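> Provided below for reference: sequence and predicted model.
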Amino acid sequence: MAEQMKPPSSDNRSVGRAAAVVGERWSLLIVEEAFDGVRRFQDFRSRLGIASNLLSTRLNKLVGAGVLERVTYQEPGGRNRDEYHLTERGTDLRPVLVALLHWADKHLPH
């Protein structure tokens, strides 16, 4: 009787590990906006039209994965706020986003 091979876990595959971090639509769009210079929560929310709770969850996930870092700044009047900056890990995603852009332009035109 032939022994059945068990498929490798997605946790052990490079693409599966990457997808666990940025393989979701909003996460990729947040990273894309960060490349365009967006840093503040409200700016991400306004530009993407994403619900606050969903944005908060995605930003926390990207911070936890080391793609973004949270940097506290002080607004006029003394209120502390957070900005989100791409880390080296985040900036290394640029070729991925460019490849997705080219793929979409070629295969999923408007």
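Right, received. Where do you want to start?
> C-alpha from now on. contacts and neighbour counts both.
Will do.
> can you give me the offset of stretch 62-78 from its chain's centre?
Chain-centre distance of stretch 62-78: 15 Å, with CA atoms, centre = their mean, to the nearest Å.
> can you list the residues that contact it?
For stretch 62-78, contacts defined as CA atoms under 8 Å, 6 or more residues apart in numbering pick out 21-22, 27, 59, 80-91.
> and the comparison structure, right after this:
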Amino acid sequence: MEWLEVSTENCTVQRTLDLVGEKWTLLILRDAFNGVRRFDDFRRHMGLSEAVLAGRLRTLVTSGILRTEPYREAGSRTRHEYRLTRKGRDLWPVLVALRQWGEAYVADPEGPILDIRHSGCGAPVRVVVECADEHVALTPVEVTALPGPGARALMPE
């Protein structure tokens, strides 16, 4: 079966984008990875409306990417902070890859606003696609994509 013969209705890339592919969702995750936890801080830092932010946070919590944790400041009602779950933390390489691509192709001439480095040695961090056995970096021309066990034949129109 060739790629154009495979139905994409159950594609995991499509399912992932349905969940986190919206711009504000990715920016909320960016901020969460950089320590933002509270609703007002997200709103203030990103400048999006309360309604959009509330909706995106609700989706991220419902999907298990963020979890809420109650907190209460003196004289105020109980509110919730948003914390990344393991499922959420597993999206970190995706955001690093987007940043890496952006730095290569659409970077600000003054340089990056965030410099991500390995805490142990200080070297820059990068995302690499590698062979699981040989641990060597691969390019798209060095891999073969075959239909997987979930592939379904495309139904003729």
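Received it, and whenever you're ready, just let me know what you need. Worth saying up front: this structure is predicted, and the values here are computed from it rather than measured.
> OK, contacts around the most centrally placed residue in the first structure?
Nearest to the mean C-alpha position of the first structure, by CA atoms, centre = their mean, lies S27 at 3.4 Å. Taking CA under 8 Å, 6+ apart, we find S27 of the first structure in contact with V21, R58, L59, L62.
> can you give me the helices for the first structure?
Using DSSP state H, the helices of the first structure run over 14-22, 25-35, 41-48, 52-64, 88-91, 94-107.
> mean distance, the first one to its aligned residues in the second structure?
Looking back up the chat, that one is helix 14-22 of the first structure. Following superposition, helix 14-22 of the first structure is found to deviate from the second structure by 0.9 Å on average (mean CA distance after the TM-score superposition for the first structure).
> Read off where that helix ends up in the second structure.
Aligned using TM-score structural alignment, helix 14-22 of the first structure spans residues 12-20 in the second structure.
> before we move on, what about the last one?
Across the second structure, the stretch matching helix 94-107 of the first structure (TM-score structural alignment) is residues 92-105.
> And the matching stretch against the first structure, how far off on average?
With mean CA distance after the TM-score superposition for the first structure, stretch 92-105 of the second structure averages 0.7 Å from its match.
> tell me which residues of that stretch are tucked away?
For stretch 92-105 of the second structure, a neighbour-count test (16 or more other CA atoms under 10 Å) marks L95, V96, R99 as buried.
> Stretch 37-51 of the first structure too?
So stretch 37-51 of the first structure, judged by 16+ other CA under 10 Å, has buried residues V38, R39, R40, F41, F44, R45.
> Which member of those is positioned nearest S9 of the first structure?
Proximity of these to S9 of the first structure (CA to CA) peaks at F44, which lies at 33.7 Å.
> Make JSON lines out of the helices of the first structure and add distance to Q74 of the first structure.
Converted to JSON lines, the helices of the first structure look like this (distance: least, CA to CA, whole Å):
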{"stretch": "helix 14-22", "distance to Q74 of the first structure": "29"}
{"stretch": "helix 25-35", "distance to Q74 of the first structure": "20"}
{"stretch": "helix 41-48", "distance to Q74 of the first structure": "14"}
{"stretch": "helix 52-64", "distance to Q74 of the first structure": "20"}
{"stretch": "helix 88-91", "distance to Q74 of the first structure": "24"}
{"stretch": "helix 94-107", "distance to Q74 of the first structure": "29"}
